[in-house]
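K.L.:
Using only what follows, build the 3D model:
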Amino acid sequence: MFSERRIEALPADVDADGVKIYTISASGAPVDPLPYLARLQAMKTARAALSWRETPAFAICHDGASARYLTLGWWGNDNEMFVAVAVMQPEGWVEDLGRYSFCLWDMEVMWHERQAFVKHMYGARADLAAYRSDRLI
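P.N.:
The predicted structure follows:
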């Protein structure tokens, strides 16, 4: 059954490339981002064709009810949102969109990010700094 989950935006300096980072907690407890940050870096490195410092992007560190989920979203091709999802399993982080995806709680962050992208990046003048400072909550 649906119930609200704790969502927080982390400080801007958590990611050196400017990726906005959010946390979501199924239990209501604060989320420790440290278990996610190395995997986030690996996910960005795997997409080396992107200049993360120049790409509007966000990540969600989600302590779910049954596992840790890390969703990386970024904007490209003018108005498309791309996503990659990694899930912590006993064998380590698994990235397989055939098995795992983002969930309905993540979509609250995604909706905010859509609104921020339209407001700051998809108008007459793109403003990446304004996009990055526009955070949910």
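K.L.:
Please make it C-alpha for all contacts and neighbour counts, starting now.
P.N.:
OK.
K.L.:
Point out the other helices and strands that the helix or strand in which Trp111 is found packs with.
P.N.:
Following DSSP states H and E, one finds Trp111 within helix 104-120. Other elements packing on helix 104-120 under the criterion 3 or more CA pairs under 8 Å, 6 or more residues apart in numbering; DSSP states H and E are strand 20-25, helix 128-133.
K.L.:
who's in contact with the last one?
P.N.:
Judged by CA atoms under 8 Å, 6 or more residues apart in numbering, the contacts made with helix 128-133 from elsewhere in the structure are 12, 18-20, 54, 56, 116-117, 119-121.
K.L.:
In which helix or strand does the residue nearest the centre of the chain reside?
P.N.:
The geometric centre of the chain, computed from its C-alpha atoms, lies nearest to Ala59 (CA atoms, centre = their mean), at 1.6 Å. Here Ala59 sits within strand 57-63, counting by DSSP H and E.
K.L.:
Here is the second sequence; please produce its structure so I can put it next to the first one:
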Amino acid sequence: MYKPRKIEQQDNWLDESGVKIYTITYQANILDQALYKKALISIKQSIGIPWKNTAAFTIFHEGELYPYLILGYWQNGNELFVRVYVHINKHWIEDPAQFSFCLYDMEVMWNERNIYINTIDKDSPSLDAYQNTRLPLESQSALIE
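P.N.:
Predicted structure coming up:
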């Protein structure tokens, strides 16, 4: 059954290469980002694209059952590539046959789509504008009812 989740993003939530960070929490708490940030570094290295020149975002998602790390990045003009990792038994795994993003993540993706259109997919693209643009998330302040 759908229940609103706490979705947050702050102006200073960028990793060292400019990937925007969002959090989604199952409980009405503040997410400890340390576990996710460590994984994000190795995940990005394994993908091997020039992150400092790529419009990208990540979602650190405290799921009901597991922690999820969703990494979205724009390539081929206007395609959003999405990788989903789940933390199980002290390991981050990627298994598209078992795990995917969920409807809460899609709210962030919709906002990122709009930001991408307004900052990158235009005559004068600006990665800096993409990285520094925040659109209001409807549930940014909404806590679980």
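K.L.:
List the superposition-based mean deviation of the strand holding Ala59 of the first structure with respect to the second structure.
P.N.:
Strand 57-63 of the first structure differs from its equivalent in the second structure by a mean of 0.2 Å after superposition (mean CA distance after the TM-score superposition for the first structure).
K.L.:
which other residues reach that strand?
P.N.:
Contacts for strand 57-63 of the first structure (CA under 8 Å, 6+ apart): 18-27, 31, 33, 36, 40, 68-75, 106, 113.
K.L.:
which helices and strands sit right next to the helix or strand following it?
P.N.:
Later in the chain than strand 57-63 of the first structure, the nearest helix or strand by DSSP H and E is strand 68-76. Using 3+ CA pairs under 8 Å, 6+ apart as the contact test, the elements touching strand 68-76 of the first structure are helix 34-46, strand 57-63, strand 80-89.
K.L.:
any chance of the ones you listed in TSV, plus distance to Asp96 of the first structure?
P.N.:
Output for these, formatted as TSV (distance: least, CA to CA, whole Å):
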stretch	distance to Asp96 of the first structure
helix 34-46	12
strand 57-63	16
strand 80-89	7
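K.L.:
Please identify the deepest-packed of the ones you listed.
P.N.:
Greatest average neighbour count among those goes to strand 57-63 (a mean of 25), per mean count of other CA atoms under 10 Å.
K.L.:
looking at the helices and strands packed on helix 104-120 of the first structure, which is buried most?
P.N.:
strand 20-25 (a mean of 24).
K.L.:
Let me know which of the helices and strands packed on strand 68-76 of the first structure is the nearest to Phe2 of the first structure.
P.N.:
strand 57-63 (15.6 Å; CA to CA).
K.L.:
re earlier: closest one to Ile7 of the first structure among the helices and strands packed on strand 68-76 of the first structure?
P.N.:
Of these, nearest to Ile7 of the first structure by CA to CA is strand 57-63, at 9.0 Å.
K.L.:
Good, wrapping up.
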